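Novice: One predicted model, sequence on top.
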Amino acid sequence: MEDKPPEYVSPPETWKSKTALRAASLVFLVVIAGIGGSLSTMPRLDIAWLILIMVVPGLAVTFIWDIAEVLCILKRGGNRGIHPGAVVAIDLILWLGWLTVGFMLGVLGLMSHAGSYILDYSGSSYTQYGTRYNYNPSKATPEDAALEREVLGKGRALVAFVGLTVIVHFVLFVIACRETHTRNSMPRTIYVMQPVSVIPAGYQQLEFVLPKQMQNQVFMQMPPGQPPIQPAAAVPRH
């Protein structure tokens, strides 16, 4: 006996919504990659390497996961996609991970005081040991002020699209939780193996057909040592 869970069939409105959200996530990832790449190529931005470390792993994992889920939704029967239990786990990790990335980018100050990370920024003062201790954008040269505005704009856009990615994967996480609950609530299908009669080798199953006269006769089996009782002959009617 095997207790097998039933195959879950995703309703059209559900799998279409999931596909649209995955497509939106892919678009956001492309934008994040573009903005992050642009910031990393700025020679005077001394935290470019840190941005790459925070963004690139999440980009790679999320991109592969979104593509895999879209392909499964479109190819599998019933548009079921990947098992909802796996989707719950992976999307939970993704939206928490991107939330952490967005928080770290905000803590770094890319949306507020980006000039602190610009090398040789004219709006900063240094001590005799070369340590930056004063940040004053009003003293920055026009060139440095323009560079700071560019970094601020890209930093805010980066954090905004990271936030959108968090929202998308949180919604996908909620949908997967609902699908998991629905799948587990469905009645189980129980499969029972029917016994198969086996005839030993060397034996053949024969079919006997009695003559018509013997089909109406009844034989009684007597105990051992006693002769069998013969049926009474039919008495002809007058």
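Specialist: Perfect, I can see it now. Residues are numbered from 1 along each chain as shown.
Novice: When you work out contacts or count neighbours from here on, use the C-alpha atoms and nothing else.
Specialist: OK.
Novice: I'd like to know how many residues surround residue 168.
Specialist: 20 (other C-alpha atoms under 10 Å).
Novice: That one: helix or strand, and which one exactly?
Specialist: helix 142-185 (DSSP states H and E).
Novice: chain center to that helix, what's the gap?
Specialist: Centroid separation for helix 142-185 versus its chain: 18 Å, with C-alpha atoms, centre = their mean, to the nearest Å.
Novice: State the distance from the one residue sitting closest to the centre of the chain to residue 14.
Specialist: Closest residue to the average C-alpha location of the chain: residue 87 at 2.5 Å, with C-alpha atoms, centre = their mean. As judged by C-alpha to C-alpha, to the nearest Å, residue 87 and residue 14 stand 14 Å apart.
Novice: And for residue 170?
Specialist: 15 Å.
Novice: higher neighbour count, those two?
Specialist: Each of residue 170 and residue 14 has its neighbours counted (other C-alpha under 10 Å); residue 170 has more, 19 against 14.
Novice: returning to that earlier point: next secondary structure element downstream of the helix holding residue 168?
Specialist: Downstream of helix 142-185, the next assigned helix or strand under DSSP H and E is strand 189-191.
Novice: contact partners of that next one?
Specialist: The contact list for strand 189-191, computed with C-alpha atoms under 8 Å, 6 or more residues apart in numbering, reads 1-6.
Novice: and if you look at stretch 68-82?
Specialist: 8-10, 15, 19, 22.
Novice: buried residues in it?
Specialist: For stretch 68-82, the neighbour count (16 or more other C-alpha atoms under 10 Å) marks 69-70, 72-73, 79-82 as buried.
Novice: Below is structure B, check it against A:
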Amino acid sequence: MADQVAPPPYEEPIELSQRRSEGRKVQVIYCPPRKLSLVKLGFRTSAVVNSLVLLGLSIGITAFGDRNLGPIIWYGVMCGIGLIWSISDLCCYFSRKGRRSAHPGAAVTLDLLLWMPLLAISCVQVYIPGNGGYYDESDGYGSKSLSIWMATAAFGFIQFGLHFILFVIACYETNRRRAYEREPVTFVEMGPNGSILYPPANFKVVQVYQNDKLYNLQLADCQTYETRV
């Protein structure tokens, strides 16, 4: 069974578990470049903050006298699930070596299950007041409550957009990961100075094996790769 070597933080070396790995098969695993990781971090953090705002607005609708508990139930469930998932993803990012978030396959599934209901709920949230569903001036549902109702719908659409963008990024990463998992590479002995790690076909090595430490492999397409030795 091949040993697994976790990727280091950016520009930091990995200590190999075995000093001599030449001749053994190495599998190259796609890891997102730093810029893409920071973009995901920004969207995921925004999703956490927006979930809290959305949940507060949903509670505010009831606080202003509206008897409809729909927004609290709809958005409460989605915000709860979204908060658990987003916080878990952020914990993965800050706890794993190499600043990696959760597996992209998990992100595809969970963000898909979040953005689809959020889109439907937000559309219903806009539809109800405009068609007289629960809106009745004589029943105490005044302009302030209506403003909060529409603000809730607006933040619902924002939350939908955040999870949809994260879903698209996860789909891209999943596709890239599957492509690079099929590309084997090999340590080749180069004499007393150590070994060189050959990348997949059509790529060019920029950093190589130095002083018994395997540096994050930077290839010609500016992607960063994890290696399993």
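Specialist: Done, it's in. Here the structure is a predicted model, which is why all the values come from computation and not from measurement.
Novice: TM-score of the superposed pair?
Specialist: The TM-score (TM-score structural alignment, normalised by the length of structure 2) is 0.64; 163 aligned residues with a C-alpha RMSD of 2.5 Å.
Novice: What are the boundaries of the helices in structure 2?
Specialist: 34-63, 70-95, 104-130, 143-181 (DSSP state H).
Novice: of the ones you listed, which approaches residue 227 of structure 2 most closely?
Specialist: Of all those, helix 143-181 sits nearest to residue 227 of structure 2, with 10.1 Å by C-alpha to C-alpha.
Novice: Please name every helix or strand in contact with the closest one.
Specialist: Here helix 143-181 of structure 2 touches strand 25-31, helix 34-63, helix 104-130, going by 3 or more C-alpha pairs under 8 Å, 6 or more residues apart in numbering; DSSP states H and E.
Novice: so residue 61 of structure 2 touches residue 148, yeah?
Specialist: Yes. If you go by C-alpha atoms under 8 Å, residue 61 of structure 2 and residue 148 touch, sitting 6.2 Å apart.
Novice: Looking at those two, which is more packed in?
Specialist: Using other C-alpha under 10 Å, the more surrounded residue of residue 61 of structure 2 and residue 148 is residue 61, with 25 against 18.
Novice: ok, now which ones touch the counterpart of the more buried one in structure 1?
Specialist: Alignment note (TM-score structural alignment): residue 61 of structure 2 maps to residue 39 of structure 1. Counting by C-alpha under 8 Å, 6+ apart, residue 39 of structure 1 touches 45, 48, 151, 154.
Novice: Out of those residues, who's the most crowded?
Specialist: residue 151 (24 neighbours).
Novice: Counterpart of it over in structure 2?
Specialist: So residue 151 of structure 1 corresponds to residue 145, using TM-score structural alignment.
Novice: That match: what's it in contact with?
Specialist: So residue 145 of structure 2 contacts 61, 64-66 (C-alpha under 8 Å, 6+ apart).
Novice: Distance check, it against residue 120 of structure 2.
Specialist: 21 Å.
Novice: Same check on residue 52 of structure 2?
Specialist: According to C-alpha to C-alpha, residue 52 of structure 2 stands 19 Å off from residue 120 of structure 2.
Novice: what do you get for residue 107 of structure 2?
Specialist: Applying C-alpha to C-alpha to residue 107 of structure 2 and residue 120 of structure 2 gives a distance of 20 Å.
Novice: picking that back up, comparing the helices and strands packed on helix 143-181 of structure 2, which comes out most buried?
Specialist: strand 25-31 (a mean of 21; mean count of other C-alpha atoms under 10 Å).
Novice: Compute the inter-axis angle for that strand and helix 143-181.
Specialist: 160 degrees (axes from the mean of the first three to the mean of the last three C-alpha atoms, to 10 degrees).
Novice: Could you report the neighbour count for residue 197 of structure 2?
Specialist: For residue 197 of structure 2, the neighbour count with other C-alpha under 10 Å is 20.
Novice: picking up where we left off before, quick one: closest of the helices of structure 2 to residue 225 of structure 2.
Specialist: Closest to residue 225 of structure 2 of the helices of structure 2, according to C-alpha to C-alpha: helix 143-181, at 9.0 Å.
Novice: Just the angle for the closest one relative to helix 104-130, thanks.
Specialist: Using the same axes, to 10 degrees: helix 143-181 of structure 2 against helix 104-130 is 160 degrees.
Novice: Tell me how far helix 143-181 of structure 2 lies from the chain's centre.
Specialist: 11 Å.
Novice: do you know how far the residue nearest to residue 4 of structure 1 when sequence neighbours are not counted is from residue 85 of structure 1?
Specialist: The shortest distance from residue 4 of structure 1 to any non-neighbouring residue, by C-alpha to C-alpha, 6 or more residues apart in numbering, is to residue 189 (5.8 Å). Remark: distance between residue 189 of structure 1 and residue 85 of structure 1 (C-alpha to C-alpha) = 19 Å.
Novice: For structure 2, list the residue farthest from the centre, please.
Specialist: Structure 2, farthest from centre, C-alpha atoms, centre = their mean: residue 138 at 45.9 Å.
Novice: Just list the residues touching the nearest residue to residue 60 of structure 2 once chain neighbours are set aside, thanks.
Specialist: Residue nearest to residue 60 of structure 2 in three dimensions, not counting chain neighbours: residue 148, with 7.2 Å by C-alpha to C-alpha, 6+ apart. By C-alpha under 8 Å, 6+ apart, residue 148 of structure 2 lies in contact with 57, 60-61.
Novice: tell me which of those are still there in structure 1?
Specialist: Using both residues aligned by TM-score structural alignment, their matches' C-alpha atoms under 8 Å, structure 1 keeps these contacts from those: 57, 61.
Novice: ok so, going back, possible to save the helices and strands packed on helix 143-181 of structure 2 as TSV with distance to residue 172 of structure 2?
Specialist: Output for those, formatted as TSV (distance: least, C-alpha to C-alpha, whole Å):
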stretch	distance to residue 172 of structure 2
strand 25-31	11
helix 34-63	11
helix 104-130	9
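Novice: For stretch 135-152 of structure 2, list every residue counted as buried.
Specialist: Buried residues in stretch 135-152 of structure 2, defined by neighbour count with 16+ other C-alpha under 10 Å: 135, 141, 145-146, 148-152.
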